[in-house]
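1. Sequence first, predicted model second:
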Amino acid sequence: MQSILATLVDPATTPPVHPVGAESDRMPVARYLISDLCAYLETYLPPEQVSEFYRAYLFGAEAHEGQSRKSGEPYIYHPVAVARILAEMHMDYKCLIAALLHDVIEDTPVDKEQVAEVFDEEIADLVDGVSKLSQIEFESRAEAQAASLQKMLLAMTRDIRVILIKLADRLHNMRTLGSMHPDACRRISRETLDIFAPIANRLGINRVRVELEELGFLHHWPWRRHVIQRALQKTCGVRVEMVSTVETALKQALHQEEIHGEVEGRRKHLYGIYRKMREKRRAFSEVVDVFAFRVTVDRIDTCYRVLGLVHNLYKPVPGRFKDYIAIPKANGYQSLHTVLIGPQGIHIEIQIRTEDMQRMAESGIAAHWLYKSGEQSTANATTLASEWLQNLLVMQRAAGNSVEFLDHVKIDLFPDEVYVFTPKGRILTLKRGATVIDFAYAIHSDVGNTCVAARIDRRMVSLSTNLRSGQTVEIINAPGAKPNAAWLNFVVTGKARASIRGYLKNLKQREAQVLGRRLLSAELGTFGVDLDSLDPIRVAAYLEEANQRTLDDLLGDIGLGNRLAAFVARRLAGGDEDETTQAMQADKDLHPHRLAIRGTEGMVVSFARCCRPIPGDTIAALFSPGRGIVVHRSECRNLGSLETKRDKRLDVEWANEPDGEFPTEIRVEIGNRRGALAVVAGAIAELGSNIENVHSREKDGMTTALEFLILVKGRAHLARIMRRLRQIPLVLRITRIPR
């Protein structure tokens, strides 16, 4: 153990590195003596907690004995560095112990139970939350990555310190990424830019977010970064005098008004410039024209005094003022932002905030530990973080798998925000481009699920309307309403997308169970058996054999076409699955039981687009595994030979009174004349049919073929429409597609 202690380098001789600028790109990364780290901890932790931390160091060092990193240095360097990053945030001692041990479950024989025994359950849970799912086999790297991230994010919902440890772990890994293979560097950098930097931003930890972005940019796009860096150096060299002039003018203005405040000019981060160029499709010269200056004062009312002062000093740019003090960002960030026309006509951005807001901007949710807050700003950040974590739980419950869950999270991690109001004045922060549906789901999943209409500033709007900051949105709900799959085409927030998909999946499962019950009941009828009167012992035995948990699961499997009702019925009625299917088919031929198609079966019964069957057509159906039943017209050529598909065929017929409207296509050939399309469309609407789509193509110079996709109630309804169209003089010919 002493050899490990001796090899750690004293931070007094090797300063810590924060590679935000170009000058720090290739500097060595700091290594810390455990004694110096313990000395630092003594500045804010009691001695007994520092002693426990040191005991954890000895435990971790022993567990990692003989292990080394890619760079060749002892592995214990890494957890010590991670603990140092968290110590600078003044995290509690249990979080620091978990940081020291964060890799022992994953990379050593030590398990969670042993950590809990030596320390406690809380520390063991933190360590386990950061550990990857390395003991499970996955089909792909993407699936393994998504599952591990899902595990970590769900652990984060129970204890936010899990993600703080992971961010510190990722930050030190990025600082030492140069020893990795170039392909691994790019993969890890891409993951950092896509997941970890946005999470740091979402939690308001700006200092960590900036460094993760800069290091990710350096390793993923080194040449692009080099080009921007070189261009920025040329630009900044020319305008250093301008920055000094603005700083001096701001300081003099504050002094004249006897306002105590700090003024700091800052250069834009390279990745921020690159991202703005890419997202807004702007040239480099348009992006770097905005120089930022931060004014830090003591109180909130002073912030607004300074705002008036700078607007009097330089002319403000209309529409470029943002009040994040009155309406904080989703991560709790607060500040006043205004863009002014500075010397030489160059745009300058002024950010005005209090000292508390500045600490909050740098540390985010970590400020909850750093300043032991009873402060309003950190309390707001904690509340906002808790709301986001609750949204993660909603997305997790609605997602079908870990990859889908990660997709929802990625959508939710880039919130260029809009701020809208409820009718009662509550402010909701949504991602830019959010729609009325996103707003409804942000209030509550039940509000989104039953949304039918909305008003924006008391005017009725469509559900796909994009929201703008400052609008008041009122949602109109109906008890029997349910989500529409078409909503997925325009919603932008992860919570809305996950909730809609989750509801539709559950709806499809319920519809499959209803259809499966009908199919199984019909087949059991051939044996003179009723589903409700089956022997429970026989049912339980078959469920176990079929690897189904409940009868509803079995019915759903039948409804989705994954299992044939005829075979299930024979087994439940007492037959043997090895009996020949020919005998079963002969039985069906003698005693046909046709399933009545009502049109209300939902997503488990679909109508083939190749032939567009409607009530009145002779129909046949095939099972499609996972989809359920696909209904065709009997003469549809895509059915092929039903004799070769006996195991998938299902005898169906239309119910006596089918419900709903069914799509079908007709081709109308008309003479070329102005207004002809309007005349034909008007005649179709006159007979109560809705036009879903229309496509036109000119056959020759005299005639045009119009192909309509319309909704009808059946063949009789279609016949009335076609008779009416034939009465129009311009109509030369009308046919149904396909014939």
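-> Arrived safely.

2. C-alpha from now on. contacts and neighbour counts both.
-> Noted.

3. Count the neighbours of Asp323 for me.
-> Using other C-alpha atoms under 10 Å, Asp323 is surrounded by 15 other residues.

4. Kindly report the same for Glu122.
-> Counted with other C-alpha under 10 Å, the neighbours of Glu122 add up to 15.

5. Presented hereafter is structure B, for comparison with structure A:
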Amino acid sequence: MSNIQETKLTDDQLIQAEFDALLEEYLQSNHRRKVERITKAFNLANQAHAGAKRRSGEPYIIHPLAVARIVCGEMGLGSTSISAALLHDVVEDTEYTVEDIKNMFGPKIAQIVDGLTKISGGIFGEQASAQAENFRKLLLTMSDDIRVILIKIADRLHNMRTLGSMPPAKQYKIAGETLYLYAPLAHRLGLFTMKTELEDLSFKYEHPEEYKSISDKLKATEEQRNRLFNLFREPVDEKLKAMGLNYEMKARVKSVYSIWNKMEAKNVSFEDIYDIYAVRIIFDPLPGVDEKNQCWDIYSLITDIYRIRPDRIRDWVSRPKANGYQALHLTVMGPDGEWVEIQIRSRRMDEIAEKGFAAHWKYKESAVEEDTELDKWLQTITEILESPDPNALDFLDTIKLNLFSSEIFVFTPKGDMKTLPQGATSLDFAYALHTDIGNRCIGAKVNHRLVPLSHQLKSGDQVEILTSRSQEPQPEWLNFVTTARARSRIDAVLKKAKKEASKAGEEKVIAAFRKAELEANTSNLDKVSMYFGFPKREEFYYAVEKADVVLPENIKKLIKEKSDNVLFKYVKQAFGGGNKSQKKEDAKKEEEKEKPKFDKSKPYILKEEGFIRNYVLAECCKPIPGDDALGFINDDGNVVVHKRSCPIAMRLKSSFGERILNTQWSSHETAMFDATLSVKGIDSVGVLTSITKTIAEYNVNIQRLLIEANDGMFEGKIKMKVHDVEDIQHMCVALSKLKSIKSVGRIAD
């Protein structure tokens, strides 16, 4: 037998084994048996993808099979979703059409496959330019049949599990958009297990060293955790058994990504994270006893044994989260003197928490309430979709506000309840009632007490909104609204007002040109706006109208001076002034000239020769040699370097993946980079001298030192020039050893 035949046989065996595993998982579920339909879908997909291979070298059909297994085994969906998952790439990658699918499998599966095909571009594919439009399509399709997004999440989960075969630049792009979009979506749909895995896998590819370091530490402390858990569970086991309960108790370890997030947010080490594990109790309700009451019975039993922390009780049993999550959370003092979180759930609650409420709310055989919280969420999203002209990235950020929210429940004076995100303000509540009420809001009465627009609401508050006809939305309102609805409504009014102000400013500028007997052509207007530091004319006109820019008496003199200035010509060229057709031609030549520079199969080496660098440092995160970094090719063909963890970089990865480069620092022995340290501690005599003396031992150049003391404590920022991350690390270690210093760390300034 030839090698080709052997490979084929091996591939066929692999495919058959995967399909058999899928059928076995399906037959173990409690769905109606529709094996023929699944087999028919598999046979069509297998034949359509015949001969196609994935980058890893395995047959392409393995991917749809893996997605179908996730949909079946990890989401608990039935034959319709499994068949659609098997067929999800057929229309996009082969000759088959949606009409063919409809004729063979009926309208429902065809509709889901069509939805998946429509959203395969944009943020989900290579073309990022149509991103907002594709996201609109995705969310509008969701409200039609949510199985589209569930299968899309399963598809992304399998792609993340097999991301190792991709080149690094592609890994950053896919990991970035997964963390930015898919993980929040999975969380909102109640797919907690998947959300955690998506976050961990993204983190693993973006920060491999940190991922390995935390994973190793978790492994090293596993034995100690198990010992503490066993100590904790013994007395609880005894009481639960006495109740006659059928239950399981297990320790759930915090995910690597969550631990890292907490370390970053609180600027602490792994050893300072105390809530690394939580105890989960999952029980089968006793016959004739309400499962909610049973949760409280278990709560009572635990608090008889261990001391409770009252401010950490979370009752999601009586009022579930919007994504369907139900559980009773409490925190008690463990036998080792550390706080331990306990989650109490029934088997049904656990099923929903693991496989997602979305998989259950609409597709059960019996009648189900359609008016769920998820429906309300989709309705809110649909309203945002209809708002005028959303910018692609702003639009995604607005949507993310809703994806991440935890809920509070607030009441009108008449007793009507509104669900709002945690941290929502009285202004958010006003917009939740009606756009006009939000736009005219001047304050509120919370529990009959007068409060400002920025007042944060709590669950159970009764809120009355106060309005005035003369009130209009202000730019600072955006600083304290948290709901996507409020933000999009305020944005719409502000954009309209800004447009009108720009128009009025333009008239003033043109009047000034007429007075100076100058032609108000594009070239002259560009010169003046760029002289005042505005690359866009609309921004310049707006500044003129708002009196932030005062036009000189003689504009003619200004233009003549600046036209003769070489530097001005360079600025004009950089910002794109001059003849448009010439600009396009120059840009085209420049682009063609730049293209061969970037070989994405190899890391782009960040070099510095003399005073010339082959890259630009991003102002938002100011990376330095040693930081995990990536490159972004901007419109000018320059490589802008960001930290991989930078929020702006995350947006770029999810929106302009094709422009992302894998970068590598060369040795920067002579070069110096900006870095800022934040220092906090106890105010004492000579503390400033100790700090400066310690820093002086390293070959760095302090540029600015600002320290403020208050109530016996001090906070300081030290801006300096350093060679690399190692300088910073050594300094932080040395400073943290000083008696008065309580915390020290690098910050973006």
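-> Yep, it's here. Only a predicted model underlies this, so the values are computations on that prediction, with no experimental measurement involved.

6. Any idea what the TM-score is?
-> In this superposition the chains share a TM-score of 0.63, using TM-score structural alignment, normalised by the length of the first structure; 528 aligned residues with a C-alpha RMSD of 4.1 Å.

7. Show me the helices in the stretch 101-250 of the first structure, by range?
-> For the stretch 101-250 of the first structure, helices defined by DSSP state H, counting those that start in this stretch occupy the ranges 104-107, 112-118, 121-130, 141-158, 161-175, 182-191, 197-202, 206-220, 222-256.

8. Give me the residues contacting the second one.
-> Counting by C-alpha atoms under 8 Å, 6 or more residues apart in numbering, helix 112-118 of the first structure makes contact with 105, 121-125, 127-128, all of which sit outside it.

9. Ala434 of the first structure: which of the helices of the stretch 101-250 of the first structure is closest?
-> Nearest of the helices of the stretch 101-250 of the first structure to Ala434 of the first structure, taken as C-alpha to C-alpha: helix 197-202 at 17.4 Å.

10. re the thing from before, go through the contacts of helix 112-118 of the first structure and say which is closest to Gln376 of the first structure.
-> Closest approach to Gln376 of the first structure among those (C-alpha to C-alpha): Glu122, at 27.7 Å.

11. re earlier: can I get the helices of the stretch 101-250 of the first structure in JSON lines with distance to Lys329 of the first structure?
-> Formatted as JSON lines, the helices of the stretch 101-250 of the first structure follow (distance: least, C-alpha to C-alpha, whole Å):
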{"stretch": "helix 104-107", "distance to Lys329 of the first structure": "36"}
{"stretch": "helix 112-118", "distance to Lys329 of the first structure": "38"}
{"stretch": "helix 121-130", "distance to Lys329 of the first structure": "27"}
{"stretch": "helix 141-158", "distance to Lys329 of the first structure": "20"}
{"stretch": "helix 161-175", "distance to Lys329 of the first structure": "20"}
{"stretch": "helix 182-191", "distance to Lys329 of the first structure": "24"}
{"stretch": "helix 197-202", "distance to Lys329 of the first structure": "9"}
{"stretch": "helix 206-220", "distance to Lys329 of the first structure": "13"}
{"stretch": "helix 222-256", "distance to Lys329 of the first structure": "26"}
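
12. Of all those, which one is nearest Leu524 of the first structure?
-> helix 141-158 (41.7 Å).

13. in the closest one, what's buried?
-> Buried residues in helix 141-158 of the first structure, counted by 16 or more other C-alpha atoms under 10 Å: 143-157.

14. Ok, stretch 555-573 of the second structure next?
-> Under the neighbour-count criterion of 16+ other C-alpha under 10 Å, stretch 555-573 of the second structure has 555-556, 559, 562, 568-569, 571-572 buried.

15. and stretch 225-234 of the second structure, how far out from the chain's middle?
-> What separates the centre of stretch 225-234 of the second structure from the centre of its chain is 35 Å, taken as C-alpha atoms, centre = their mean, to the nearest Å.

16. do stretch 18-26 of the second structure as well
-> Mean-position distance between stretch 18-26 of the second structure and its chain equals 33 Å (C-alpha atoms, centre = their mean).

17. do the same with stretch 434-443 of the second structure
-> Distance, stretch centre to chain centre, for stretch 434-443 of the second structure: 30 Å (C-alpha atoms, centre = their mean).

18. What of stretch 176-184 of the first structure?
-> Centroid separation for stretch 176-184 of the first structure versus its chain: 28 Å, with C-alpha atoms, centre = their mean.

19. Between the two ends of that stretch, what distance do you get?
-> Using C-alpha to C-alpha, to the nearest Å, the end-to-end distance of stretch 176-184 of the first structure comes to 12 Å.

20. and for that stretch, what span of the second structure is it aligned with?
-> Per the alignment by TM-score structural alignment, stretch 176-184 of the first structure matches residues 162-170 in the second structure.
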